[in-house]
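*Asks:* Below are the sequence and a predicted model for it; my questions follow.
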Amino acid sequence: MSTTTTTENKSFEITKGINGLEKVILRETHGSSVEVYLYGAHVTSWKNEHNEEMLFVSSKAIFKPPKPIRGGIPICFPQFSNLGLLEAHGFARNRLWTIEADPPPFPSNVNDRVFVDLLLKPTEEDMKIWPHSFEYRLRITLGPGGDLMLISRIRNTNADAKPFTFTFAYHTYFSVSDISEVRVEGLETLDYLDNTKNRERYTEQGDAITFESEIDKIYLSTPTKIAVLDHEKKRTFVIRKEGLPDAVVWNPWDKKAKTMADFGDEEYKQMLCVEAAAIEKPVTLKPGEEWKVRLELSAVPSSYFSGQLDPKKVLQGA
């Protein structure tokens, strides 16, 4: 049984989560909510006003450091993928972040919104594997309509005048009714790198992305809005992003799912990752420079037209 502590900031609560890990709970007056673990600054729950869960977290997720949490919204920094000395997808997602009580001003309207500001700085161990000083500030905001917004600000604080370079992704796991009933709109005709084929480059041919086998693609030069349409739930997720040119679409399908210890054999059917990212062209920051990006997620009822979902209404009205 967890105990809840209310901080001076009335917009969130701090409580104990799984295995005693601290988490922050944001609640909006109409009933929507968000849960964020300080371990990884990891959003693990986003519920609408009807208490329906929007994010997928595996029933086998290991909420125990140093293992990252499987599902929700892991933060991939300072790298996306598995390269060099760094662990897969970087170390931000399995470090303990702190709540920042008095952060620098964020250029966002906070009226009628609840939010929490989190901060990550490198440890001595981090500096051994990635020798750069930085400050990573993350604001997680829940809007009055239940929209979820994440604003990341990464600053180079190196004292030796050295720049650093990184790649990045918000590795969002959406909860879906059945992967075979889902389609993604907004990425048609775009080039992508196929991670299942050594990142060979192809051009998307379909008029929408549908799913019948493993997919692991990095779409390039993507629009600022992408729609994920769930036919069975009659629900569409709208992804809005700023400063993140790429979008990863991933589902492990059955064979790979069975190789993942923290993922159920059949759970691939109930999830889809569509990730706002900066991968193809790594970001370079000089000392004192700051990089700022934004992700906003919303869920709206899907529209029908001649028996088909009509994503144009969603994208045009978003």
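*Replies:* Perfect, I can see it now.

*Asks:* Only C-alpha atoms from now on, for both contacts and neighbour counts.
*Replies:* Noted.

*Asks:* how about Glu255, secondary structure?
*Replies:* Slight slip there: residue 255 is Lys, not Glu. helix (DSSP: H, G, I helix; E, B strand; the rest coil).

*Asks:* Quickly note the distance from it to Met271.
*Replies:* 15 Å (Cα to Cα, to the nearest Å).

*Asks:* Have a look at these two and say which one is more surrounded.
*Replies:* More crowded of Lys255 and Met271, by other Cα atoms under 10 Å: Met271, with 25 against 13.

*Asks:* And here is the other one:
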Amino acid sequence: MLCSAPTMRAARAARPAAAARAAPGRRAVFAVRASAGAGVADLQKKFGIKGNVEFVEGKAGTPTVVLKHSCGASAQVYLHGACVTSWKQASGDEVLYVRPDAVFDKSKPISGGVPHCFPQFGPGAMQQHGFARNLDWEVASTSADLQPDEKDPEVELVLTENDYTLKMWPHKFKAVYTVTLHGEQLRTDFRVINTGDAPFSFTSALHTYFEVLHVDKAKVTGLKGLTYLDKSKDPKNPATGKESRDAVTFGSGLVDSVYLDAPAHVELDVGTGAAVAIDASGWKDVVVWNPHLTMKECYESFVCVENALAGGPVTVQPGDSWRATTNFQVVDL
């Protein structure tokens, strides 16, 4: 529920694994590419997997894929922006947050969940946060298997250059984004492949919104001692500082900080006795954001902890690729 207190409960990794072992099934893999412009019925026919992967009409009729794990966890991904808008534990408790001002008619990016920032994080030469969150992604494949040593429910989405992107960023590329439910854990895998004949550079992020009991109770651990860029006063000319706190807190004002060379593991205490553990590879930085009174209707209900390449760009040579992964899990405190 938007702008409401969560009832998120802690999840144990052993429980979903046991559930998967208790319900063996056959493997199903579908790898025919289909445009997001295809009808939901066509997508379901080509890529749907009964009980695990379902294509439905989301809000405003926008094509959406729902992943369902045998343990009861679920995730929802809009093809517009390849945006994960829901990740629920087996209990039914929502972990992510979608803002009340979010629109789903493709007139603008979806505000909430896990939006993409690519090939630019924040302000710069092109539009804010680039173009990946503004476009429909294609479905490349889906898979599901309830055998313990095989794949969990998964969807792979692809974005390539077009006239719209080339006007802003004159490069040929292939972005591949895979979303997987591993029990109650949410996993993402983001790859960028240079399909052109010249090197290109980019910045990027997963702009993840998490629901919290109250912004005053939320805190992020794992960032102490890091150098950070404070963008709260001037995003284009951030001040530099060094984090001295054991936990980054919110509620006293706008928070917009880029923590450079962040560790692979950080945790967000959501204020309910549980935390979201975030484990990443490939993403060099962590961005912590809360808009405070600039979004006074809902800022108390969420914070963003973003895996990012925000401190500086990465360069990919022709024929090469860059890859980053994340694993999100709810844990007891």
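*Replies:* Arrived safely, thanks for sending. Owing to the predicted nature of the structure, the values given are computational and were not obtained by experimental measurement.

*Asks:* care to give me the TM-score?
*Replies:* Once superposed, the chains reach a TM-score of 0.85 (TM-score structural alignment, normalised by the length of the first structure), with 283 aligned residues with a Cα RMSD of 1.8 Å.

*Asks:* could you pull out the helices for the second structure?
*Replies:* Ranges of helices in the second structure, per DSSP state H, are 14-22, 40-47, 163-168.

*Asks:* Thr5 of the first structure -> the second structure?
*Replies:* Correspondence of Thr5 of the first structure to the second structure, assessed by TM-score structural alignment: Gln44.

*Asks:* Phe200 of the second structure versus the closest residue to that match other than its chain neighbours, what's the distance?
*Replies:* Excluding the flanking residues, the one nearest Gln44 of the second structure by Cα to Cα, 6 or more residues apart in numbering is Phe55, at 5.1 Å. Remark: distance between Phe55 of the second structure and Phe200 of the second structure (Cα to Cα) = 34 Å.

*Asks:* and what of Asp285 of the second structure?
*Replies:* Using Cα to Cα, Asp285 of the second structure is found at 20 Å from Phe200 of the second structure.

*Asks:* more crowded one of those two?
*Replies:* Neighbour count, other Cα under 10 Å: between Asp285 of the second structure and Phe200, Asp285 has more, with 22 against 19.

*Asks:* My guess is the more buried one contacts His265. True?
*Replies:* No. Look at Asp285 of the second structure against His265 with Cα atoms under 8 Å: they stay out of range, at 11.1 Å.

*Asks:* which residues sit in contact with Thr203 of the second structure?
*Replies:* 117-121, 308-310, 312-314 (Cα atoms under 8 Å, 6 or more residues apart in numbering).

*Asks:* contacting residues around Glu243 of the second structure?
*Replies:* If you count contacts by Cα under 8 Å, 6+ apart, Glu243 of the second structure has them with 223-228.

*Asks:* which of those residues show up in the first structure as well?
*Replies:* With both residues aligned by TM-score structural alignment, their matches' Cα atoms under 8 Å, the contacts of the contacts of Glu243 of the second structure that the first structure also has are 223-228.

*Asks:* Which ChimeraX command selects the buried ones in those residues?
*Replies:* Here is the ChimeraX command that selects the buried residues among those (16 or more other Cα atoms under 10 Å):
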select :223,224,226,227,228
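
*Asks:* ok, the kept ones among the contacts of Glu243 of the second structure vs Tyr259 of the second structure, which is closest?
*Replies:* Proximity of those to Tyr259 of the second structure (Cα to Cα) peaks at Tyr228, which lies at 4.3 Å.

*Asks:* Need the max-distance pair from the contacts of Glu243 of the second structure.
*Replies:* So, the contacts of Glu243 of the second structure by Cα to Cα: farthest apart are Lys224 and Tyr228, at 10.2 Å.
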